[in-house]
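> Need a 3D model of the sequence below.
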Amino acid sequence: MNARTHSEMVGFIWSICNLLRGPYKRNEYRKVILPLTVLRRFDCVLAPTKQAVLDAYGKYAKQSESLRHEMLKRAAEQAFYNTSRLDFQLLLDDPNLVAQNLNAYIAGFSPNVREIMERFEFGAQIARMDEKNLLFQVVRSFASLDLSPTRMDSSQMGYVFEELIRLGAEQANEEAGEHFTPREVIRLMVSLLLTSEADLAKPYVVKTVYDPACGTGGMLSEAESFLRRHNEDANPRLFGQDWNDDAWSVCRSDMLIKNHDADRIILGDSFTADGYSGWTFDYMLANPPFGVEWKQQRWFIENERDTQGANGRFEAGLPRVNDGALLFLQHMLRKRQPVEPDGSGGSRIAIVFSGSPLFTGDAGSGESNIRRWIIENDWLEAIVALPDQLFYNTGISTYIWVLTNRKDDRRRGKVQLIDGRQFSEKMRRSLGNKRNELSSVQIDDLTSILGNFADGETCDITDEDPVTHQPRTQPRVVSKVFANEDFGYHKITVERPLRLSFAATPERIGRIESESAFVKLATSKKDPGPAHDAEIVKGELRQQQLRDLLDALADRTAGQLIADRDEFLARLRLVEESLQIRLTAAERRAVIAALGERDSGAEPCHGKNGHEPDPRLRDTETVPLKEDVDEYMRREVLPHVPDAWVDHSKTKIGYEIPFNRHFYVYEPPRPLQAIEADLKTLESEIAQLLTEVTS
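Purely as a prediction, here's the structure:
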């Protein structure tokens, strides 16, 4: 099916919504369109074997249910069947009974199809349309559609389903990207994942493919198509899970039509109700929703982390609650097959992320710890930056991560970054936010770049010259290879000593009145009464003692500036002894705070383990993991602040992947003449507009 035919088919189906206007709001159209499209597809697929199924139904009517079920599937040549004599054309024979007959027709399907229609909650829509006298017209419109496999194969039908879901989600102001991914992006993911697999050509090879956020099943379908194109005897087994009812119903329908085991498509939340706990798979693909919070699943996820540790899925850490993308990756990594001693086994993973998982989170955060866990275990093979505006629901930058636990020898300890941001073509017509697409040639090129594994590989890239605004073609680096450690860093805490000078001047002595420890002395916690009053009096007497002590200190020091805290404390103790006053720790801190000021010329204050750090002067530095921290300090810090030191107890290891930094393309500033020419053009245009307005 060409793009125009595909567009026309979707347009025709969606135009049926015009019949629903009035009784249905725009955000409700999909409640009718999706289930009827699925139902009509089933109807067309079963049409060639309709009579054979009816004959088998009569022949095996008295047999056991399990035997009858198997014989009916065999007669239908599908994993499902319908025993009703009705079909979409016969439903039109009696307009007055179309609701009753449509319900009977649905009831005639095998249990696996009935479950799908129940999940669509289509029975309620039949009653609603019948009440508003819409049902016959809508069914008649769908009966005119030819959705037979000879007209539309499974891949083409998948496009139609996905486009209908996108349109329905737009009308409901939902995120369509939660349900499906553009097919050319999926093809790239599958190509990156499977092209290097040498054993795919083995006779009758069995491969398992899993998607924990399968949506309508596009990734599973493309993986199957790839495997069969390279080996027609391959036996791919597809597994998926999704918690969106509409997407799950479409995916399960697709699996039924393809004679796959539809029970392998599970409805539910992959985090809280993992349908494949304990399973492992050869290949895994996913496009988890971008920036979707996991607040609803938080208790379950944190409980698994705390109780199962390394035996659970989330041992590495948890990302911030407003983006659960990295949770999906940990979930998938838990389902890898082990690598056998002979090198067989293992798994490969491809997952689509926004830019956030590359760098969000400081050292020690959940995101950074997850990246560290992945990279230090040498599971990250490559990251491919995609062009913007590829997805229907977002124009943000996206990336494909490729991971495996059985890297080739040449890739061990290394990560390849591929800049594919210029590998796209403009679409003739935008679809939502999708304005760009990947061609087959570009998919092949990016796959080849991954296979080449060359540091510094270049491609001729055509873009717009920022000066002339004309197309230009020039070589640009599209592949770089890094050691795993290149993405790691030490976040060190640089301390400097606290330096205080002291003086018992009237101004500083007056500050004691606002110190909390001093104020609390005359604050009673008791209820009003004699005890309360006595406590207040006692506190006020203590406050006066402190005032007297500070006045005595002022007399002894004569307002002298003391640039050493140890010396100041020694003089303070002498005054305490002479007045026979013993300060509490809190009172002594209050005196130090009142009479002391930071002074860069003062002596460092001493603590238990050397100099006491000044929190106000505390700073952090990021030191590449490969670099010696002491050498970094000698070169970058100590020449400027010689008294600084590193508090190694606070050092954290972090990991980030600053993709843009590695592929930054410098563009020289535009010539002054070009800027002046543009300004003159703008001035002329503004003058023309003003003339038109005033005339």
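> CA atoms for contacts and neighbours, from now on please.
Noted.
> Residue 214 in helix, strand or coil?
For residue 214, the assignment made with DSSP: H, G, I helix; E, B strand; the rest coil gives coil.
> typo on my end, it should be residue 416
Residue 416 - assigned by three-state DSSP - is strand.
> this one as well, want them side by side:
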Amino acid sequence: MADNQNILQYESKIWATADLLRGCGIKESEWPSFMMPFFALAMIESRLIRMLDDMKTVYGKETLSDMDKADYIDLIKDKGQGYNVYIFERHKTLKDICANDKSFDIDFDAYLHGFDGETKDLLGVDATEGEKFLDIKGVITKLKAKKVLLGYTKEWSEIDLKPFNNSEITTLEEHIKRKWADISAETAGEQYTPDDVIGLIAEIIASKIQESDKLLKLYDCTCGGGNMLFGVEDRISQKVKRMTQTFGQDWNDALYALAKIESRFRVDSKIEHGNTLTDDKFYNDEFDVVVANPPYGVSWKGYQKDILNDKTGRFKFIPSISDGQLLFMQHLIAKLDATGMGVVVHNGSTLFSGDAGSAESNIRKWMLDTDIVEAIIQLPTDEFFNTGIYTYLWVLNKNKDAARKHKVMLINANEKFKPLKKSKGSKRKEVDEQSRLEIVDTLTRFVDNDYARVFDKEYFYFNKQAIMLTNVDDNGRSFESQLDGDKKSQKLKPVKLDNGERTLTDFDITTFDAAQFASLADYFENDIKPFVAALDYKEQPLVVTTAKAYYHFDNDKETLIKTENGQTEELGCGKIVVKASLKNANRSQPERIEITIELTPDYQKDYEIIPFHKDAAGNQQAIEAFMAQYVSKPFAYLENVVGVEINFNKVFYKPESLRPVTAILADIAKLDEQIKALEAGLTL
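Coordinates of the predicted model:
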């Protein structure tokens, strides 16, 4: 049997089929949609032909003509891996069909319709509206219009994958899909995970799996073309003696079809099509291992109603509609069995987006409260094909060792990579095998080193303590001291309101200028309401006059001033609150505008972020100590919300070393000399 090195030689040959697409003006970003169905054809045909050859070997026949055709056809159909009339009954391949250009169109159509029903659906042989999957029908129509269908099909018919086994073909498929990811935003990033990251994920999982006769069930809720799901399965099988079963679901038609085709040639694999968040095809199943690389920053607005009305209990909190990553995370946790574990790829937003009390923070808190997070690994930048941002592996474990209970390890693997000799899109680095083994060893040891630290989970919690501040004047007084009992304000009976630009002496208005305003309501909306809304007792010389005194605010002293009989009195820091309202007519009074004025204390709601202590009494003491040290104004406690944020920069920050002052001064002196030389040159 051929090896991986040999099969990878086909990568360039497969990619060369795109030369014809380039030649007829098809954009590079569209190539994957033309190549996917034909690559699927090549994979399916090679495997069906090998199935036929295996049957000859089993029965010791050079041909199958000595066997009862109905018997071996039934045996092949029973395998459920696909069927084609041309291959099994007429013993003709795609290459044979391409040899006769005169009958090619008819033969190719018959060849495609000779597949079993499921294969035809996946290829999109009869695709109309709705689910088209690989949409080979649409691709054929476009290639016919370009008059290159026969030439393009011939290119693919020359690709002989028969000598290679399923694992080797999977390896080739992953490399081809990676190249598609390089050029197509539609198939990039959110569907394709690099081989080195898959390798790291598999190493992490394998390090926690014991050899046994128990079936290991693996699940990927956003499996795309299956590269991560099947890649992890294959690598685990190489390291641990354990029977595996794979489950996957994806919403993308073409990628689902590729994964489904691949799954049929695996021992035990189930791939379903649909939106995992609204239509979980495995709603009754739990799994030993979950893996996923869900899309980053993708809105779920299109199915908001379904999420909000979800009855499964998966979603403890509903995150921002602009990003569904934490919906997928909650779904995956719900799919783990009692001792399950998983590795999930996210960008940085799931670590810190959302303030305390937000759904995002509450989801993180729920995850830490339930002690399911074992570690978070920061990968290097420039690791993925369509983005240079940091990405993170969340290691989930419902069966932590006793020493790891209620603890979380952060691993900063930012420097654990080798640069690629040639960039692949945005991918310029790879986590090489040695780095992968070091990371897994660090996770296994679970002790601090120079790039990893273990924390009690509460380290990531914080108090967001709300307080109501009472603002005071220069003498430390508030208008609150002027109020009796439970009163919240002092109501004035003004006779005049003056803001330096306009004087108001009518505080119960029933008339208006009919020449300027259509009604009293019109006068209220277009004159009185804007005037009152614009009043600012601090920024304007606002003076309120009553029958006995007048009041204003002194900005310099931050206090309300009362002047009566020529004597001034400082009332303490407070506000002058002016309100206007339109009152409907009743039995005793006509329609009118009422203007009221009150003096109130100056209260201000504020928040303080304070480190968290898991002991309730200790936490309250820490809050009080913080307030005593940092808050000087009078205040009252309001609600306290505990948030969770995971900040790698805070944990692994390394300040830049400063240059010696002598070196800086030497540089300045040198620049001075250069400037003087330039000036001397200008004067000559």
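> So which residue of the first structure lies furthest out from the middle?
Largest separation from the mean C-alpha position in the first structure: residue 578, at 68.1 Å (Cα atoms, centre = their mean).
> Can you name the element that comes right after the helix or strand where it lies?
For residue 578 of the first structure, the host element (DSSP states H and E) is helix 565-579. Counting by DSSP H and E, the next helix or strand C-terminal to helix 565-579 of the first structure is helix 585-595.
> Counting by contacts, list what that next one packs against.
Under the contact criterion of 3 or more Cα pairs under 8 Å, 6 or more residues apart in numbering; DSSP states H and E, helix 585-595 of the first structure touches helix 506-510, helix 516-520.
> Adding distance to residue 383 of the first structure and mean neighbour count, write the ones you listed out as a markdown table.
Putting those into a markdown table (distance: least, Cα to Cα, whole Å; neighbours: other Cα atoms under 10 Å) gives the following:
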| stretch | distance to residue 383 of the first structure | mean neighbour count |
| --- | --- | --- |
| helix 506-510 | 60 | 15 |
| helix 516-520 | 55 | 16 |
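> need these in JSON lines with distance to residue 297 of the first structure, can you?
Compiled in JSON lines, those are given as follows (distance: least, Cα to Cα, whole Å):
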{"stretch": "helix 506-510", "distance to residue 297 of the first structure": "55"}
{"stretch": "helix 516-520", "distance to residue 297 of the first structure": "43"}
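> who wins for proximity to residue 566 of the first structure among the ones you listed?
Residue 566 of the first structure lies closest to helix 506-510 among those, at 18.6 Å (Cα to Cα).
> In space, what's closest to the counterpart of residue 426 of the second structure in the first structure - neighbours in sequence excluded?
Aligning on TM-score structural alignment places residue 426 of the second structure opposite residue 433 in the first structure. Leaving aside its chain neighbours, residue 433 of the first structure sits nearest to residue 392 (4.8 Å; criterion: Cα to Cα, 6 or more residues apart in numbering).
> So that neighbour belongs to a strand, correct?
No. Assessed with three-state DSSP, residue 392 of the first structure is coil; it does not lie in a strand.
> and the corresponding residue of the second structure for it, what does it touch?
By TM-score structural alignment, residue 392 of the first structure lines up with residue 385 in the second structure. Shown in contact with residue 385 of the second structure (Cα atoms under 8 Å, 6 or more residues apart in numbering): 181-182, 188-189, 194, 424-427.
> now residue 315 of the second structure
With contact set as Cα under 8 Å, 6+ apart, residue 315 of the second structure has these partners: 327, 330-331.
> Just the buried residues of these.
The neighbour-count test (16 or more other Cα atoms under 10 Å) marks 327, 330-331 as buried among those.
> So which of these sit within helices?
Among these, the ones falling in helices (DSSP state H) are 327, 330-331.
> can you give me the strands in the stretch 551-695 of the first structure?
With DSSP state E, counting those that start in this stretch applied, the stretch 551-695 of the first structure shows strands at 596-598, 606-607, 610-611, 619-624, 645-646, 652-655, listed in chain order.
> Which stretch among these is buried most, on average?
Mean neighbours per residue, mean count of other Cα atoms under 10 Å, is largest over the strands of the stretch 551-695 of the first structure for strand 652-655, with a mean of 24.
> mean shift between it and the second structure?
Here the mean offset of strand 652-655 of the first structure against the second structure after fitting is 0.7 Å, by mean Cα distance after the TM-score superposition for the first structure.
> The second structure: matching residues for that strand?
Per the alignment by TM-score structural alignment, strand 652-655 of the first structure matches residues 641-644 in the second structure.
> distance between that stretch and the chain's centre?
Distance of stretch 641-644 of the second structure from the chain centroid (Cα atoms, centre = their mean, to the nearest Å) equals 21 Å.
> circling back: closest one to residue 407 of the first structure among the helices and strands packed on helix 585-595 of the first structure?
helix 516-520 (61.6 Å).
> follow-up on the earlier one: any idea how far residue 176 of the first structure is from the match of residue 426 of the second structure?
Distance of residue 433 of the first structure to residue 176 of the first structure, given as Cα to Cα, to the nearest Å: 11 Å.
> between those two, what contacts are shared?
The overlap between the contact sets of residue 433 of the first structure and residue 176 (Cα under 8 Å, 6+ apart) consists of 392-393.
> Of these two, which one has the most company?
Applying other Cα atoms under 10 Å to residue 433 of the first structure and residue 176 shows that residue 176 carries more neighbours, namely 23 against 15.
> Do I have it right that that one meets residue 170?
Yes. If you go by Cα atoms under 8 Å, residue 176 of the first structure and residue 170 touch, sitting 6.9 Å apart.
> Now do the longest strand along the second structure: which elements does it pack against?
Longest strand of the second structure, by residue count under DSSP state E: strand 336-347. Helices and strands touching strand 336-347 of the second structure, by 3+ Cα pairs under 8 Å, 6+ apart, are helix 195-206, strand 287-292, strand 391-397.
> go with 10 Å
Here strand 336-347 of the second structure touches helix 195-206, strand 216-220, strand 287-292, helix 325-335, strand 373-378, strand 391-397, going by 3 or more Cα pairs under 10 Å, 6 or more residues apart in numbering; DSSP states H and E.
> Report the mean deviation for the helix or strand that it is followed by after fitting onto the first structure.
Helices and strands here follow DSSP H and E; after strand 336-347 of the second structure, the next one along the chain is helix 349-352. Here the mean offset of helix 349-352 of the second structure against the first structure after fitting is 0.9 Å, by mean Cα distance after the TM-score superposition for the first structure.
> which element follows helix 349-352 of the second structure toward the C-terminus?
Following helix 349-352 of the second structure in sequence order, the next helix or strand is helix 359-369 (DSSP H and E).
> That'll do, ta.
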